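1. Provided below for reference: sequence and predicted model.
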Amino acid sequence: MTFLEQLNEWRTSHSILFGADTAPYCLDQRRRYQGRALAVARPNSTEQVQQLVRLCAEHQIAIVPQGGNTSLCGAATPLNDGQSIVISFERMTQIVQVDADNNTITVQAGVTLAQVQQAALAAKRLFPANWAAAQSCQIGGALATNAGGVNVLRYGNMRELTLGLEVVLADGELWEGLRGLRKDNTGYDLKQLFVGSEGTLGLITQAVLRLYPLPTAHATALVAVESPAAAVDLLRGLQAEVGDRVTSFELISAPCLDLLHQHFPRLPQPFQPIPAWCVLIELSDGGDSALLTDRLAEYLYAHGCMEAYVAQSPTEAADFWRLRESIPEAQRIDGVSIKHDISLPIGAVPDFLQKCDTEMLSSFAGARIVAFGHLGDGNLHYNLFLADKTAGVYALEPAVNDLVYRHVAAYNGSISAEHGIGQLKRATLQDARSDLELHMMRQIKATLDPLGLFNPGKVL
């Protein structure tokens, strides 16, 4: 039986799509990468994933794993050669177990972030990972890209939130590593090979994730600051005052607020006029929200933050967060921009912004820099709009990237903080990592995927 004949036989049981039905799975979220696939398979169990991988290995057909298709780097999009299949995990949506005593939750790869959060909440626990695509992104994809979000400052990214994995390997064998242990020193920590590997080493089918006690107190504030340096000073002072109660600390520039005012005029705009910079702060703890809110307000007042809006209700806090979470959509509506997801030592962020902005504005006429991000963990989304707001602007992307990444390298930063490498940064990775590091990565890839069938054209 040929490869396609076997897929056709599995058309119903494995939910196989052919032809025009594959189109939505072959276009990335940013509509930048358009690929082609022989078929799209939508298994509903680990066993079906194993069967598909074994079939592909037998016929040497490449596999592109796909979660919610929310990748910003083309990591989940097939190449345009039409020689691969997409394995979508959208039907693997089972919450396998919530263990409140052990503070863990076990889920299949297709469960969305929002569903994990809701299941944890039902058990009076917190799953702290949080970002704008929570309703659509799937846990398998979040693990494959080591996703971050707004709460990394306190809880870490997906790597820190993962205790165990179940992974289908390149020959279809199953690695059953679903352990919910905080301490396990029995050799190499194999799960960390797969977290952040973007589906190039194995297919994650289940995961055991950390849960935390549910905070009962929250305090949220939107605060104008004179500069990124002042924001760093505020962060350090607040951490000295309340410790790890600082859950999120987001930096937002004036161009972000301008875009929000232009494209979402119904969103609250507390600042008049708009300040050059502001920060969105959230504290969380046990106890009473009113007491924590009062403490935050007192600290901000005592330290001269005269233009500070401290949320007086959960609704007002949610409005502040809607501002932050709407920035990417406002950018999308405004047009095509050249985007960067970078990380730097926190103390280097102000100097980076000053030097990179100066060179950028002098090098590209009409440049508008839209910078925002997770200052608490040094992750900036540093995006550039030019006069051309169509895809034609990508002709300037190599020159813009060279400038940005040169400044990133000067501070020993990273070209990818939380979005991954995918197709977008594959070539750039060759300059961002040493020859030895790249050699070790290729050795790992060759060992775990000797035929090179898992997500070709991504990362390496």
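-> Nice, I can see it.

2. from here on, just use CA atoms for contacts and neighbour counts.
-> OK.

3. contacts only, for the residue nearest the centre of the chain.
-> Against the mean C-alpha coordinate of the chain, by C-alpha atoms, centre = their mean, the closest residue is residue 147 at 3.5 Å. By C-alpha atoms under 8 Å, 6 or more residues apart in numbering, the contact list for residue 147 reads 157, 158, 418, 419.

4. this is the comparison structure:
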Amino acid sequence: MNSADGAFEASLRAGLPDAVFRPLAPHYLEEPRGLFHGNGGLLLAPASTDEVATIIRACAKGKVPVVPYGGGTGLVGGQIMPDARPVILSLERMTRTRAIHADENVLVTEAGAVLAEVQAAADAAGRLFPLSLASQGSCRIGGCLSTNAGGVNVLRYGSARDLCLGIEAVLPDGSVHHGLKRLRKDNTGYDLRALLCGAEGTLGVITAASLRLFPKPASQGTALLTVRDPAAALELLTMAQARLGNGISAFELIKGTGLDFLLAAGLGGPQPFAKRPEWSVLIELGLGPKQDPEAELAALFEAADKTGLSDDGVIAQSEGQRAALWKLREAIPLANKAVGAISSHDISLPLSAIPAFLTEADAALAQTEPFRINAFGHLGDGNLHYNVFPPEGQRTADFAPRRQELRDIVYGLVQSHDGSFSAEHGIGRLKPADLQRYGDPARLAAMRKIKDALDPAGIMNPGVIFG
């Protein structure tokens, strides 16, 4: 690989407008957890797919690495290349909504659009784009697709890949894949859309996408219900699905440790329970015009109370109360950061395996130290954030040398339950070794062959996924 040096920049300037070339601000060399730091590079912000193609062709010819950059919110270091001076390719100027086909429930947008802006464009057309993340005010849709982002509504609507009908992308040789079809059925060979979604910028640069929209629910309801334990939470989920079907938009598990951390950090606002529950679930409903979500939630709680699954709860009576309940859930990662995790784990498990995993993982870690555990996340789709914190009164930094030991314990148990060590954050530069250790050898070999075939020079986000 060659650096994006002054000579390379001069060669690009001959074929690109001056506006493409941007000063390299510090935030392009940082990521939220501070685990990776960039070492400089050439920041380019093209305004069109043709300009992206021009840049990629030059990089392929000069063997200069390319790091696609969205909103910079990724948590596995995929947006930072610490050991080189690459082209940092930001899509921040490519934000246009190209088309909205409300009658087809389709929105076509450029990849640099901020997720919240995509949601607003859908809303203005009387539709819903349901991808919802804590970082939606700053993450960009191209990054969401490239990492196959999940969020709180996967239970009902699926992940980013499921919400994408078509992709426009510049491939590693600079050719453009014109795949912005609005079709639900297109059985014409390999699905490049599905391949590029989740590839983390290693197979090309997504420049635009056709996204699925949905009718907006006529009414929404939100409740925070206590549960006896995670097994009871799963029983409550089964009960809710039997009653409400796909009317459940989100079903989030919250451990009491997370509520304690919110109080300690002064985040999340007032807590609804006088006595902090050990476990609770946040339920969101999106229902039709003839259904009353508050009544449905009240009936669900009554049934849960009778069967011993829940003995307390709060049902939002207004949009303000609904927002306050979601603020509790969405502030938990900020509280975690304030307390300081030793090791954070984005895992997924078969739903029925979750209670056993939590019991076994807590016990295995307790044998080493009285660690504090905050387990929370998207119970409805099996995605948990299982984070390990130092014992009360001790410093996170003192346990840094043991981070790999803790990851091995957690990931080993995840593997034993046929789960995944990376549910929604991706591999990035943080987890390639874990992928090699826990990944299926045949799948890894096929992935490597795909990478070598599409990107033989290895210029696209080197170090991501494959290390």
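-> Alright, I've got the coordinates. Computed from a predicted model, the values in this text were never measured in an experiment.

5. before we move on, the earlier item: aligned against structure 2, show me the partner of the residue nearest to the centre of structure 1.
-> Matched by TM-score structural alignment, residue 147 of structure 1 corresponds to residue 149 in structure 2.

6. so which strand or helix has that match?
-> Assigned by DSSP states H and E, residue 149 of structure 2 belongs to neither a helix nor a strand.

7. now do it against residue 267 of structure 2, distance only.
-> 25 Å (C-alpha to C-alpha, to the nearest Å).

8. of the contacts of residue 147 of structure 1, which is the most crowded?
-> residue 158 (25 neighbours; other C-alpha atoms under 10 Å).

9. what residues in structure 1 pair up with stretch 275-287 of structure 2?
-> Under TM-score structural alignment, the match for stretch 275-287 of structure 2 is residues 273-285.

10. any idea how far that stretch is from the middle of the chain?
-> 21 Å (C-alpha atoms, centre = their mean, to the nearest Å).

11. which stretches of the stretch 151-300 of structure 2 form helices?
-> 154-157, 192-196, 230-244, 256-265, 293-306 (DSSP state H, counting those that start in this stretch).

12. so which of the ones you listed is nearest residue 335 of structure 2?
-> helix 256-265 (5.4 Å; C-alpha to C-alpha).

13. which parts of the closest one are buried?
-> Using 16 or more other C-alpha atoms under 10 Å as the burial criterion, the residues of helix 256-265 of structure 2 that qualify are 256, 257, 258, 259, 261, 262, 265.

14. pretty sure the first one sits against residue 279.
-> Yes - at 5.6 Å, residue 256 of structure 2 and residue 279 qualify as touching, with contact defined as C-alpha atoms under 8 Å.

15. which neighbours do those two share?
-> With C-alpha under 8 Å, 6+ apart as the test, residue 256 of structure 2 and residue 279 reach no residue in common.

16. quick one on the thing from earlier: select, out of the helices of the stretch 151-300 of structure 2, the one closest to residue 446 of structure 2.
-> helix 192-196 (12.3 Å).

17. report the aligned residue range of structure 1 for that closest one.
-> Going by TM-score structural alignment: helix 192-196 of structure 2 matches residues 190-194.

18. next: stretch 316-331 of structure 2.
-> Using TM-score structural alignment, stretch 316-331 of structure 2 pairs with 311-326 in structure 1.

19. returning to that earlier point: so which bits of the match of stretch 275-287 of structure 2 are buried?
-> 275, 277, 278, 279, 280, 281, 282, 283, 284, 285.

20. show me what contacts the first one?
-> So that's residue 275 of structure 1. 224, 225, 226, 254.

21. neighbours around the second one, how many?
-> If you count neighbours by other C-alpha under 10 Å, residue 225 of structure 1 ends up with 23.

22. contacts only, for the aligned residue in structure 2 for it.
-> Residue 225 of structure 1 maps onto residue 227 in structure 2, with residues paired by TM-score structural alignment. Residues in contact with residue 227 of structure 2, defined by C-alpha under 8 Å, 6+ apart, are 233, 277, 278, 279, 280, 281, 309, 310, 311.

23. which of those residues map to contacts in structure 1?
-> Shared with structure 1 under both residues aligned by TM-score structural alignment, their matches' C-alpha atoms under 8 Å, the contacts from the contacts of residue 227 of structure 2 are 233, 277, 278, 279, 280, 281, 310.

24. now those in a markdown table, with distance to residue 119 of structure 2?
-> A markdown table is the format used below for these (distance: C-alpha to C-alpha, whole Å):
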| residue | distance to residue 119 of structure 2 |
| --- | --- |
| 233 | 30 |
| 277 | 34 |
| 278 | 34 |
| 279 | 31 |
| 280 | 28 |
| 281 | 25 |
| 310 | 34 |
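
25. which one of these is nearest residue 98 of structure 2?
-> For those, the nearest to residue 98 of structure 2 is residue 281 (38.8 Å; C-alpha to C-alpha).

26. is it correct that that closest one is in contact with residue 254?
-> Yes - here residue 281 of structure 2 lies in contact with residue 254, judged by C-alpha under 8 Å, at a distance of 5.9 Å.

27. tell me the angle the helix or strand containing residue 321 of structure 2 makes with helix 256-265.
-> Here residue 321 of structure 2 is covered by helix 319-339, with elements defined by DSSP H and E. Computed by axes from the mean of the first three to the mean of the last three C-alpha atoms, to 10 degrees, the angle separating helix 319-339 of structure 2 from helix 256-265 equals 80 degrees.
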